[in-house]
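Colleague: have a look; sequence and predicted model below, questions after that.
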Amino acid sequence: MNLPDLVAAHFSRACSGALPGERVMLLSIEPEVTRFVFGSADEPEGNVVLQLGANAVVRGPFKGGFPDESRLETAIAVVEDELMKGWALPGEPRLLSLVEPTLFDVAQASGYRPQPRIELDIQAVEGLFGRLAAVSYGSPAAQQGLPMDAEFAARLLILREVLHHLRFDGVMLLA
């Protein structure tokens, strides 16, 4: 399978902690697209590419900067529209893997034990997203323990919407 080198490397990292024969689903939130890569034992079997990435969200609904509440709501609708197009993903696994150093650091700062992998269930991601929403309504980012970074906000938004609308149980963050 022809994958970008960085995506292939991230898939290999996701597989490194899997049991033999265990299926892996990597979520790769890239600048212009969001990609799901699935397979097992370091062997990707397929991938699905959504036509929306972090920079596309920042340029589009975020209008080039950190979102206020109106722009965040618009971005949610745009991401939902892309997700509802009926993408054919395999039914297993229900836990995504994601290489996302900034979100990993935020999770650690939020009290998750420092380790090579941090598992967040959907409620934990919703909690992080609630903090992002608070910043969009004017709460200081530092008070919420989040970076004031539009691309980070876009990646967290995409992750939250993927978990919610595609019914994943959670995400395994890799540093």
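Modeller: Yes, it's here.
Colleague: contacts and neighbour counts: CA atoms only from here.
Modeller: OK.
Colleague: residue 77 and residue 57, how far apart?
Modeller: When distance is defined by C-alpha to C-alpha, to the nearest Å, residue 77 is 11 Å away from residue 57.
Colleague: try this one side by side with the last:
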Amino acid sequence: MHELHHTLRQLYLRARTLQPEGAITVLQLSAGHCGFASGSGAAPASSTLLALGTQLGASLFRHAPPTVQEMEHAIMQVEDSLAPVRPTLAADSQLYCADAEVRALAGHAGVSGDGILWLPTEQLEHTFGRFAEVVQGRPAALERLPVDAEFAATLLIVRELTHHLGFAGIRLLP
């Protein structure tokens, strides 16, 4: 647990070098955890770890793509898990992430490149809508989206946190 908080702090310091002023929040999404560090200063004012990660898909999604009922259940679970985090985050902060899975998600949303990338919430919402069409029966090949549980969980978690925690998007660090 201490190691995860240390990793969050390092990610925060890395993002702080890119944005020396203003509030920032960093996200670390792994198989078993979702971590946040947030603040306006040189060091994060808060650090939060949730037992919510991409392996959520393996426990909730029995089908590929998930069924409508599986997605609805997962959405409720993710929303409930994220709700207590909102008060711990610095107001009006910019969200940063360096996770490979989230960068891959950005590629499926049409955002790709080698440097720092910007994935706006609107583009993420559009990608979630495309995935919802696949869940409702549209052939996945038409949308060119993966249908595995890990991708579904990553998309769901990132969409819900940007949507419900009020971020305009995510800056993806290389």
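Modeller: Done, it's in. Nothing here was measured: the structure is a model prediction, and the numbers come from that model.
Colleague: TM-score for the pair, please.
Modeller: Once superposed, the chains reach a TM-score of 0.79 (TM-score structural alignment, normalised by the length of the second structure), with 173 aligned residues with a C-alpha RMSD of 2.9 Å.
Colleague: thinking again about what came up before, which of residue 77 and residue 57 of the first structure has more neighbours?
Modeller: Neighbour totals were compared for residue 77 of the first structure and residue 57, and residue 57 leads with 30 against 14 (other C-alpha atoms under 10 Å).
Colleague: contacts for stretch 126-136 of the first structure?
Modeller: Identification of contacts with stretch 126-136 of the first structure by C-alpha atoms under 8 Å, 6 or more residues apart in numbering yields 66-69, 72, 141, 144, 146, 153, 156-157, 160.
Colleague: what segments of the second structure are strands?
Modeller: 24-29, 34-39, 46-50, 94-97, 117-120, 169-172 (DSSP state E).
Colleague: and those: which comes nearest residue 84 of the second structure?
Modeller: Closest approach to residue 84 of the second structure among the strands of the second structure is made by strand 46-50 (9.8 Å; C-alpha to C-alpha).
Colleague: give the buried residues for that closest one.
Modeller: Burial within strand 46-50 of the second structure, assessed by neighbour count using 16 or more other C-alpha atoms under 10 Å, is assigned to 47-49.
Colleague: again, but for stretch 37-45 of the first structure
Modeller: 37-44.
Colleague: show me the two of the contacts of stretch 126-136 of the first structure that sit farthest apart.
Modeller: 141 and 160 (18.4 Å).
Colleague: tell me which of those two has more neighbours.
Modeller: More crowded of residue 141 of the first structure and residue 160, by other C-alpha under 10 Å: residue 160, with 24 against 16.
Colleague: one step back: so which of the strands of the second structure is nearest residue 11 of the second structure?
Modeller: With C-alpha to C-alpha as the criterion, residue 11 of the second structure lies closest to strand 24-29 of the strands of the second structure, at 6.8 Å.
Colleague: mind listing what's buried in that closest one?
Modeller: Of all the residues in strand 24-29 of the second structure, those buried under the rule 16+ other C-alpha under 10 Å are 24-29.
Colleague: ranges for the helices of the first structure?
Modeller: Assigned by DSSP state H, the helices in the first structure fall at 5-16, 54-59, 69-83, 101-109, 122-136, 141-144, 150-165.
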